[in-house]
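Visitor: Turn this into a model:
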Amino acid sequence: MSFALEVLISVLLFAGACFALVGSIGLARLQDFFMRLHGPTKATTLGVGGVIVGSIIFFSNQGQGLSLHELLIALFLFITAPVSAHIVGKAALHMQLACEERTRNVSWRDGKKNSD
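Guide: Predicted structure coming up:
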């Protein structure tokens, strides 16, 4: 394996790990449910995607050909994560979960813009 390919794989794995870490920290540290929903759906999806792309490049270079398993994992992840986040968000709105006033700068209860 060439040095440039090893560097590319390492960068993809490191970037994926950083995105997953930021998404996990966001899930733990943000204030309300609607803010916490962004951590696992946005950053962690990109993180796992980076790790999967690095894995595809690594195993394709090992002479085993393009791995269909990893492509299916990436496809399943990129389809299901936004859909599940949308469903969970709509359920939270339907249940009228409490949220921080600064989440959207608009109160969802009365539809009026909040003053800063």
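
Visitor: CA atoms for contacts and neighbours, from now on please.
Guide: OK.

Visitor: need the helices for this protein, in chain order.
Guide: Secondary structure of the chain by DSSP state H: the helices cover 3-29, 33-36, 38, 44-59, 68-94.

Visitor: contacts for the second one?
Guide: Contacts of helix 33-36 from elsewhere in the structure, counted by C-alpha atoms under 8 Å, 6 or more residues apart in numbering, are G26, L27, A28, R29, L30, G89, L97, C99, T103.

Visitor: what's the neighbour count on the first one?
Guide: Using other C-alpha atoms under 10 Å, G26 has 19 neighbouring residues.

Visitor: That one is in contact with T41, isn't it?
Guide: No. Judged on C-alpha atoms under 8 Å, G26 makes no contact with T41 at a distance of 10.6 Å.

Visitor: before we move on, back to that, check the contacts of helix 33-36 for burial and list the buried ones.
Guide: G26, L27, G89, C99 (16 or more other C-alpha atoms under 10 Å).

Visitor: Would you do the same for the sequence below? I want to compare the two.
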Amino acid sequence: MTPEATGVDAVIDVVTAVFLVVGALMSLGAAIGLLRFPDLMSRMHAATKPQVLGLFLMLAAMGLQMRTWWVWPVLVVAWIFQLLTAPVSAHMVGRSAYRTKHGHRELLTKDELEAVVQRAAGDGSTPDA
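Guide: Coordinates of the predicted model:
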């Protein structure tokens, strides 16, 4: 092996280690936020925002460490599915919590969903938003 290849391998290993540590810390922060935050809305934030970035860093570290091109499309697809499903599920949980009065409405600065819920309750149909 040439010294240049060894240097490149060392750089890739350091970048991989940094991505793994930062990704693990982001995921740990998400888990701690789920346990420690006081209300549902802040717990949803903790479950989605840092977890998606943490997963991205972990997948990028895995792709760098594998050092083959064929693994990257699989990792990108896994991250895209997570990126698409985490916000949608958090949105649905948030709407459900709002409708069942499990959220703290006094913590909201602007309540945009109240009019939609009242309109839906008044005419018996489900809202579009």
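
Visitor: Please say which position in the second structure V48 of the first structure maps to.
Guide: Applying TM-score structural alignment, one finds that V48 of the first structure aligns to L55 in the second structure.

Visitor: What's the separation between the closest residue in space to its match that isn't next to it in sequence and D123 of the second structure?
Guide: With sequence-adjacent residues excluded and distances taken as C-alpha to C-alpha, 6 or more residues apart in numbering, L55 of the second structure is closest to G23, at 6.3 Å. G23 of the second structure sits 47 Å away from D123 of the second structure, going by C-alpha to C-alpha, to the nearest Å.

Visitor: Those two: which has the busier surroundings?
Guide: A direct count of neighbours by other C-alpha under 10 Å for G23 of the second structure and D123 places G23 higher, at 24 against 8.

Visitor: What does the more buried one correspond to in the first structure?
Guide: In the first structure, G23 of the second structure lands on G16 (TM-score structural alignment).

Visitor: Mind checking the helices of the first structure for the one nearest to S107 of the first structure?
Guide: With respect to S107 of the first structure, and counting by C-alpha to C-alpha, the nearest of these is helix 68-94 at 12.2 Å.

Visitor: Give the buried residues for that closest one.
Guide: Residues of helix 68-94 of the first structure classed as buried: E70, A74, L77, F78, P82, A85, G89 (neighbour count, 16+ other C-alpha under 10 Å).

Visitor: any chance of those in a markdown table, plus distance to G54 of the first structure?
Guide: Conversion of the buried residues of helix 68-94 of the first structure to a markdown table gives the following (distance: C-alpha to C-alpha, whole Å):
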| residue | distance to G54 of the first structure |
| --- | --- |
| E70 | 10 |
| A74 | 12 |
| L77 | 15 |
| F78 | 16 |
| P82 | 22 |
| A85 | 25 |
| G89 | 31 |
